[in-house]
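Undergrad: I'll drop the sequence and a predicted model, then ask my questions.
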Amino acid sequence: MVKAYNPKKTKVTRIGCKARIFFKFVIKEIDQVQVPLFVVDQFHAAHNHCLSPLKSVKEYVDGYENIGASLTYFKNFGREIKCFIGLKDAQMFVDQLETLHETQKGFYYAYGIDQNKCLFRVFWADVVARRNYALYGEAVTFDPTYSTNKYDMIFAPFTGVDHHKKSVTFGASLMSRENDQNFKWIFTKFLDCMGGKEPHCFFTDQCPAMKIAVPATFTTAAHRYCMWHIMKKLPEKVGTTLTKETDFVTRLNSVVWDSDLEPPDFEERWCSLISEFQLEDNEWLQYLFSKRQRWIPAYYRDIPLGCLLRTTQRSRAKQIL
């Protein structure tokens, strides 16, 4: 039996908040195919604690008087569900993936277990995600910045952009650790799922493990760094005085984000700005300039969708599989 990855547990406390999330069922046409989806209708992002099951059902049946059960019943029922699941939660997840594979043509999944038979990495993609990649897979972002609550596993989607400049999902993964072995495995399964077709451009953050895994897995894809992750470090690297009391950030943004610049123009404007603010000795900025081919749009204008997809933040606005 496959068991769940078991990190250090933390206590979760209910505080009686009335925040709610609503889903609605819709039929969406994707590439001339009618696809049933659940989408978020309302969500209060400032709250991230668990909902009371009684309140959830109350919204579903339109009033407490229509529930027909007490809070104690829901607590007992929840306890019975947890006892039923027990240590079988990971196996139930794998079984669900297998059911989807058997019942949905084109559904792909793969998983890995460790020496203790604990599930520690998973990749999956349905037929819509695979069709998305076939149509819009020239540029792909991979964003391992999410984590699950109970198991503390990393959730990392593969995301791109369609011809309407909207985000589309190509696949999703879970992993217990951000290391090069897990990244290599996930990238290998992604390529296997997509028939070995590599993207022209693959965007990630500057994670050291990613710098090992990407070139070890992809042979033709150009590895590019997420501009948002780089630029958000600016106050820390050059000082808050410079970023808050001058126009340095605004002017630097106008240089690094300009996809219409040719490489010589970018280099001239960058060097002029660095000289004006006397930042020639800043090692971080020197390093960024030395790696400019990996994150500045001027150096990958010839890659399809390369300048359109410059940050892994695309995945944050996308409803995941």
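TA: Received it, and whenever you're ready, just let me know what you need. This is a predicted model, so every value here is computed, not measured.

Undergrad: when you work out contacts or count neighbours from here on, use the C-alpha atoms and nothing else.
TA: Will do.

Undergrad: ok, which stretches of the stretch 201-321 of the chain are helices?
TA: Using DSSP state H, counting those that start in this stretch, the helices of the stretch 201-321 of the chain run over 208-217, 227-231, 234-238, 240-245, 248-256, 263-276, 283-290.

Undergrad: quick check: angle from the longest one to helix 248-256?
TA: With axes from the mean of the first three to the mean of the last three C-alpha atoms, to 10 degrees defining the directions, helix 263-276 sits at 160 degrees from helix 248-256.

Undergrad: what angle sits between helix 263-276 and helix 283-290?
TA: Using the same axes, to 10 degrees: helix 263-276 against helix 283-290 is 170 degrees.

Undergrad: list the contacts of helix 263-276.
TA: Residues outside helix 263-276 that contact it (C-alpha atoms under 8 Å, 6 or more residues apart in numbering) are 251-252, 255-256, 280, 298-299.

Undergrad: mind putting these in a markdown table, neighbour count and distance to residue 24 included?
TA: Below are the contacts of helix 263-276 laid out as a markdown table (neighbours: other C-alpha atoms under 10 Å; distance: C-alpha to C-alpha, whole Å):
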| residue | neighbour count | distance to residue 24 |
| --- | --- | --- |
| 251 | 13 | 44 |
| 252 | 16 | 43 |
| 255 | 21 | 43 |
| 256 | 20 | 40 |
| 280 | 13 | 54 |
| 298 | 24 | 42 |
| 299 | 19 | 43 |
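
Undergrad: which one of the residues you listed sits closest to residue 101?
TA: Nearest to residue 101 among those: residue 299, at 40.9 Å, using C-alpha to C-alpha.

Undergrad: how close does the residue lying closest to that closest one once chain neighbours are set aside sit to residue 208?
TA: Nearest non-adjacent residue to residue 299, counting by C-alpha to C-alpha, 6 or more residues apart in numbering: residue 293, 5.3 Å away. Using C-alpha to C-alpha, to the nearest Å, residue 293 is found at 18 Å from residue 208.

Undergrad: could you do residue 21 as well?
TA: Taken as C-alpha to C-alpha, the span from residue 21 to residue 208 is 37 Å.

Undergrad: can you check residue 36 too?
TA: Residue 36 is 39 Å from residue 208, by C-alpha to C-alpha.

Undergrad: check residue 112 too.
TA: Taking C-alpha to C-alpha as the measure, residue 112 and residue 208 are separated by 22 Å.

Undergrad: got the helices of the stretch 201-321 of the chain as a markdown table, with distance to residue 143 columns?
TA: Formatted as a markdown table, those follow (distance: least, C-alpha to C-alpha, whole Å):
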| stretch | distance to residue 143 |
| --- | --- |
| helix 208-217 | 11 |
| helix 227-231 | 11 |
| helix 234-238 | 20 |
| helix 240-245 | 27 |
| helix 248-256 | 21 |
| helix 263-276 | 27 |
| helix 283-290 | 21 |
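
Undergrad: let's bring in a second model and compare:
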Amino acid sequence: MSELDIMQLNKMRKVGISTPQVYGSLADHPGGYERLSFCKKDIYNQIGRQRRLQGLDSKCALEFLNGLKRSDPLMYVGHTVDEENRLQHLFWCDGMMQMEYEVFGDVLAFDATYGKNKYLCPVVVFSGVNHHNHTIVFGSAIVSNETVETYIWVLGQFVEAMKGKSPMSIITDGDVAMKNAIRKVFPNSQHRLCAWHLLRNATTNIKKPAFTKDLRKCMLGEYEIGEFRKKWSEMLNKFELHDHPWVIDLFEKRKMWCTAYIRGAFFGGFRATSRCEGLHSELKKYIHPKINLTEFVQQFYRLVSYMRYREVEADFASIHGDPVPETDYHNLELSGAKCYTKEILKLFRDQLHSSSLMRVIGCKQTFGCCIYIVRKYEMIDKQWHVSYQSTPCDLKCSCLRMESVGIPCDHILAVLVHLNLSELPKCLVLKRWTKVAKDEVKGNVSRHRWDSEKDARYLSLMEYFKELSTLACETYDDYVDKRDKVVNELAEIRGKKL
């Protein structure tokens, strides 16, 4: 029996497919050579049957995805086959994913999850974050292996589907094949390694909890580069790790994980692939390990539909209702509430709360702008510099949090308070976090698919009708009365549409 068939047999057993008993040696067989020949025949028959089923299943999955093109002309499906004409790699994304990438494709996160289908093929999900700070899906792929060539093909399909647009920033785990493929396909994108994976690797390789704690501070602390190098050197001296190969390799890759080097690159709040992990957790609710390829694709779309429904609910919550001020700076807070979605407003409020601890302690006048020196209350060893230009209005802080996250930092807000400004300047409002983030792309597809306000009205009306139906059906008279009224209202609205 070949090594490939043995691997296939082990996969079949892992997912619960019945296989004939295999013995360690000929002497172990009750029937000797005759039993061995029948055993091998059964194994080959089972493997052959599995391969035929996989071929039929792949065909059905492709037919399902291509069938979606009838209702979605922008649907993109790409695949490759091996020398035996069996499906090797599969990539797909629909029109909604492409339109959302056009708006929110500045940050891209992806990694591979395993064992999500009966063939044990890795599943790659491309995700990002929308204006409600929710995870969204840009596309997905099922691959037969995880080589550099495979990831180059997958990323190439992604770029083609997204009309050539590259993300500003990418975050992944430390997979070497992914890293090399990203370097080739997205050479100008800032690639960040997941902080959680690096800290977990530190625990595995160094096995010193105190070291992991100090490494986390070096990794995520808002230090200048010189300050980071000093902290790193002190940490190595403390734990005597100057010659440790893992630590040396980690330091060489510092520009891919250290905040001191990454500051200013927009990651939308991403520091780890935890959103990917959360997405995988949600995916488990829809699928099981024995699911075939066709069922996987169908169930995957159920998850995507649920995520889109959540976005519609968030749109409704952001559009309706007036927020109650929660900070001391009511005018600035209400100004933010007018433009930001509900979830982003919470993050903005956190910065407003924190700004009350900041003090402007000085100002330097330069040609064209003023540089304000900001210090936190009772913290004399740390200060930030905020430049302010009135015409055109522009504010920048040395912490670069606005550039990294897209929400004004507490230092900038402290300067706005110092200047007695009651409106949030447009230069501090990143459109991707606002209620109107999608307005520019609404005209690119049929309006019913992108008009979130219309969808929100629909859901609101449906809730009223559900309650009305429940109560009206209690008695026959109420049922007849409400039915007749609804029929009359429906006839009136239909008349207006003609």
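TA: Thanks, I have the structure now. Computed from a predicted model, the values in this text were never measured in an experiment.

Undergrad: quick one: TM-score?
TA: Overlay of the two chains. TM-score (TM-score structural alignment, normalised by the length of the first structure): 0.69; 241 aligned residues with a C-alpha RMSD of 2.4 Å.

Undergrad: follow-up on the earlier one: list just the nearest of the contacts of helix 263-276 of the first structure to residue 229 of the first structure.
TA: Using C-alpha to C-alpha, these come closest to residue 229 of the first structure at residue 256, 13.2 Å.

Undergrad: that closest one corresponds to which position in the second structure?
TA: Under the alignment (TM-score structural alignment), residue 256 of the first structure pairs with residue 219 of the second structure.

Undergrad: same deal with residue 26 of the first structure?
TA: In the second structure, residue 26 of the first structure lands on no residue (TM-score structural alignment).

Undergrad: I'd guess residue 26 of the first structure is in a helix, am I close?
TA: No. Counting by DSSP: H, G, I helix; E, B strand; the rest coil, residue 26 of the first structure is not found in a helix; it is strand.

Undergrad: I'd say it and residue 38 touch.
TA: Yes. Residue 26 of the first structure lies in contact with residue 38 (C-alpha atoms under 8 Å); the separation is 6.3 Å.

Undergrad: elements contacting the helix or strand encompassing residue 42 of the second structure?
TA: Assigned by DSSP states H and E, residue 42 of the second structure falls within helix 32-67. Secondary-structure packing of helix 32-67 of the second structure (3 or more C-alpha pairs under 8 Å, 6 or more residues apart in numbering; DSSP states H and E): helix 3-14, strand 87-93, helix 293-319.

Undergrad: between the ones you listed, which one is closest to residue 172 of the second structure.
TA: Comparing these by C-alpha to C-alpha, strand 87-93 comes nearest, at 18.5 Å.

Undergrad: with the first structure overlaid, report how far that closest one is off on average.
TA: Superposing on the first structure and averaging over aligned pairs (mean C-alpha distance after the TM-score superposition for the first structure), strand 87-93 of the second structure comes out at 0.9 Å.

Undergrad: what residue of the first structure matches up with residue 167 of the second structure?
TA: Using TM-score structural alignment, residue 167 of the second structure lines up with residue 199 in the first structure.

Undergrad: how many residues are close by the nearest residue to residue 179 of the first structure once chain neighbours are set aside?
TA: Counting by C-alpha to C-alpha, 6+ apart, the nearest residue to residue 179 of the first structure once its immediate chain neighbours are dropped is residue 209, at 5.3 Å. Neighbour count of residue 209 of the first structure, defined by other C-alpha atoms under 10 Å: 15.

Undergrad: let me see the contact set for residue 209 of the first structure.
TA: Applying C-alpha under 8 Å, 6+ apart, the residues contacting residue 209 of the first structure are 178-180, 183.

Undergrad: give the aligned equivalent of residue 115 of the first structure in the second structure.
TA: By TM-score structural alignment, residue 115 of the first structure lines up with residue 83.

Undergrad: what helix or strand does that match sit in?
TA: Counting by DSSP H and E, residue 83 of the second structure is part of no helix or strand.

Undergrad: how many residues are close by it?
TA: Count around residue 83 of the second structure with other C-alpha under 10 Å applied: 7.

Undergrad: and if you look at residue 362 of the second structure?
TA: 11.

Undergrad: same check, this time on residue 64 of the second structure
TA: Neighbours around residue 64 of the second structure, by other C-alpha under 10 Å: 15.

Undergrad: for residue 275 of the first structure, same thing?
TA: 12.

Undergrad: one more: residue 232 of the first structure?
TA: 10.

Undergrad: and it, what's its match in the second structure?
TA: In the second structure, the residue matched to residue 232 of the first structure (TM-score structural alignment) is residue 200.

Undergrad: now do residue 270 of the first structure
TA: Applying TM-score structural alignment, one finds that residue 270 of the first structure aligns to residue 232 in the second structure.

Undergrad: ok, which stretches of the stretch 101-250 of the first structure are strands?
TA: 108-113, 118-125, 139-142, 146-147, 154-161, 167-175, 201-204, 222-225 (DSSP state E, counting those that start in this stretch).

Undergrad: so the fourth one corresponds to what in the second structure?
TA: When the second structure is aligned by TM-score structural alignment, the counterpart of strand 146-147 of the first structure is residues 114-115.

Undergrad: and the matching stretch, how far out from the chain's middle?
TA: Offset of stretch 114-115 of the second structure from its chain centre (C-alpha atoms, centre = their mean, to the nearest Å): 19 Å.

Undergrad: for stretch 34-53 of the second structure, same thing?
TA: Distance of stretch 34-53 of the second structure from its chain centroid, counting by C-alpha atoms, centre = their mean, is 43 Å.

Undergrad: list the buried residues for it?
TA: Neighbour-count burial for stretch 34-53 of the second structure, counted by 16 or more other C-alpha atoms under 10 Å, picks out 36, 39, 43, 46-47, 50.

Undergrad: and stretch 91-104 of the first structure, by the same measure?
TA: Residues 91-92, 94, 97-98, 100-101 are the ones in stretch 91-104 of the first structure that count as buried (16+ other C-alpha under 10 Å).

Undergrad: just send those back as CSV, with distance to residue 9 of the first structure too.
TA: Formatted as CSV, these follow (distance: C-alpha to C-alpha, whole Å):
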residue, distance to residue 9 of the first structure
91, 20
92, 21
94, 22
97, 26
98, 29
100, 30
101, 32
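
Undergrad: out of these, what pair is the most spread apart?
TA: Maximum distance among the buried residues of stretch 91-104 of the first structure (C-alpha to C-alpha): 15.1 Å, for 91 and 101.

Undergrad: can you show me the helices along the stretch 351-498 of the second structure?
TA: So, for the stretch 351-498 of the second structure - with DSSP H, counting those that start in this stretch - the helices run 401-405, 410-418, 447-450, 452-472, 476-497.

Undergrad: most tightly packed of those helices?
TA: helix 410-418 (a mean of 23; mean count of other C-alpha atoms under 10 Å).
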